[in-house]
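Participant: sequence and predicted model, in that order:
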Amino acid sequence: MQEVIYNYYTDHYGGRVIPENEFSYVIKKAEMYLHSFTFNQLEGQPYDNIVKNCLCDMAEAIYKVEKQGDESIKKSESTDGYSVSYVTEIADGQNPQEVLRKKLYGIAECYLMNTGFLYLGVE
């Protein structure tokens, strides 16, 4: 498995969202999800640019979700009783991990749909 490095993220993918000191963590998390989605078909193989770009896109999504609480946008605020609501992608009652997983799978589909990596069936 060829690792995606920060220089690839910034120079080739054009990423500007993830700071260098947090990149290693989120790219490894993205790889974990991608291996799950591809049934480990990419394990032990060098990544081509499509896979690397997919991982970078997934890493950005993970980073944004994990940082969402730190930099949320206010949806509404009431000053008398001081109540603040924030905009989120997750509706009340939804499992945040399942929402993230669906979002990441959608990203993987965009990049890998025609590669066969998302298919586990018999050919």
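Facilitator: Ah, there it is.

Participant: okay, CA-based contacts and neighbour counts for the rest of this
Facilitator: Noted.

Participant: not counting sequence-adjacent ones, nearest residue to residue 35?
Facilitator: Distances taken as Cα to Cα, 6 or more residues apart in numbering put residue 42 closest to residue 35, at 6.7 Å, once the chain neighbours are dropped.

Participant: comparison target, given below:
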Amino acid sequence: MVYATYEFYQEGFGGDEIPQDSFSRLAKRSSEYINMVTFERAMAFSDDNDLLKKACCAVAEAIKINEEGGGVVAESVGRITKNYAAGVTNTPNEEERLSIAVRRYLLATGLLYLGV
């Protein structure tokens, strides 16, 4: 089950980072990640506020960033350049990036609860 469509990504989520030809693959991987971290409880979740759709889009964007090698480590604007040394940055690693994206929308739903 894929939780979001490209139409929702653009209109409901306001996304513009993922091209249409890549969205289906990324949304599928994102939905698989959501199912994993929710122990597949997401499939039966009543989503009146589109939280699963939004989480799917956010995780898809995080997966895209991970596939591209992570966040920006060097940036130049005109003659101004910023570089960050490895290990001295606050940039999240791949798993942290996915976790932050899914928690932003699903933390208050109880779907991520690990207890009994």
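Facilitator: Now that the structure is in, tell me what you want to look at. What you are looking at is a predicted structure, and each value in this text was computed from that prediction instead of being measured.

Participant: got a TM-score for the two of them?
Facilitator: The TM-score (TM-score structural alignment, normalised by the length of structure 2) is 0.72; 106 aligned residues with a Cα RMSD of 3.1 Å.

Participant: now the residue nearest to residue 35 of structure 1: how far from residue 110 of structure 1?
Facilitator: Applying Cα to Cα, to the nearest Å, the value for residue 42 of structure 1 to residue 110 of structure 1 is 17 Å.

Participant: now residue 47 of structure 1
Facilitator: 16 Å.

Participant: again with residue 10 of structure 1
Facilitator: On the measure of Cα to Cα, residue 10 of structure 1 and residue 110 of structure 1 end up 21 Å apart.

Participant: so which of these two has more stuff around it?
Facilitator: For residue 10 of structure 1 versus residue 110, neighbours defined as other Cα atoms under 10 Å are more numerous around residue 10 (16 against 10).

Participant: tally of neighbours for the closest residue to the more buried one other than its chain neighbours?
Facilitator: Nearest residue to residue 10 of structure 1 in three dimensions, chain neighbours excluded: residue 16, at 6.4 Å (Cα to Cα, 6+ apart). Close neighbours of residue 16 of structure 1, defined as other Cα under 10 Å, add up to 11.

Participant: same question for residue 19 of structure 2.
Facilitator: Using other Cα under 10 Å, residue 19 of structure 2 has 10 neighbouring residues.

Participant: that'll do, ta.
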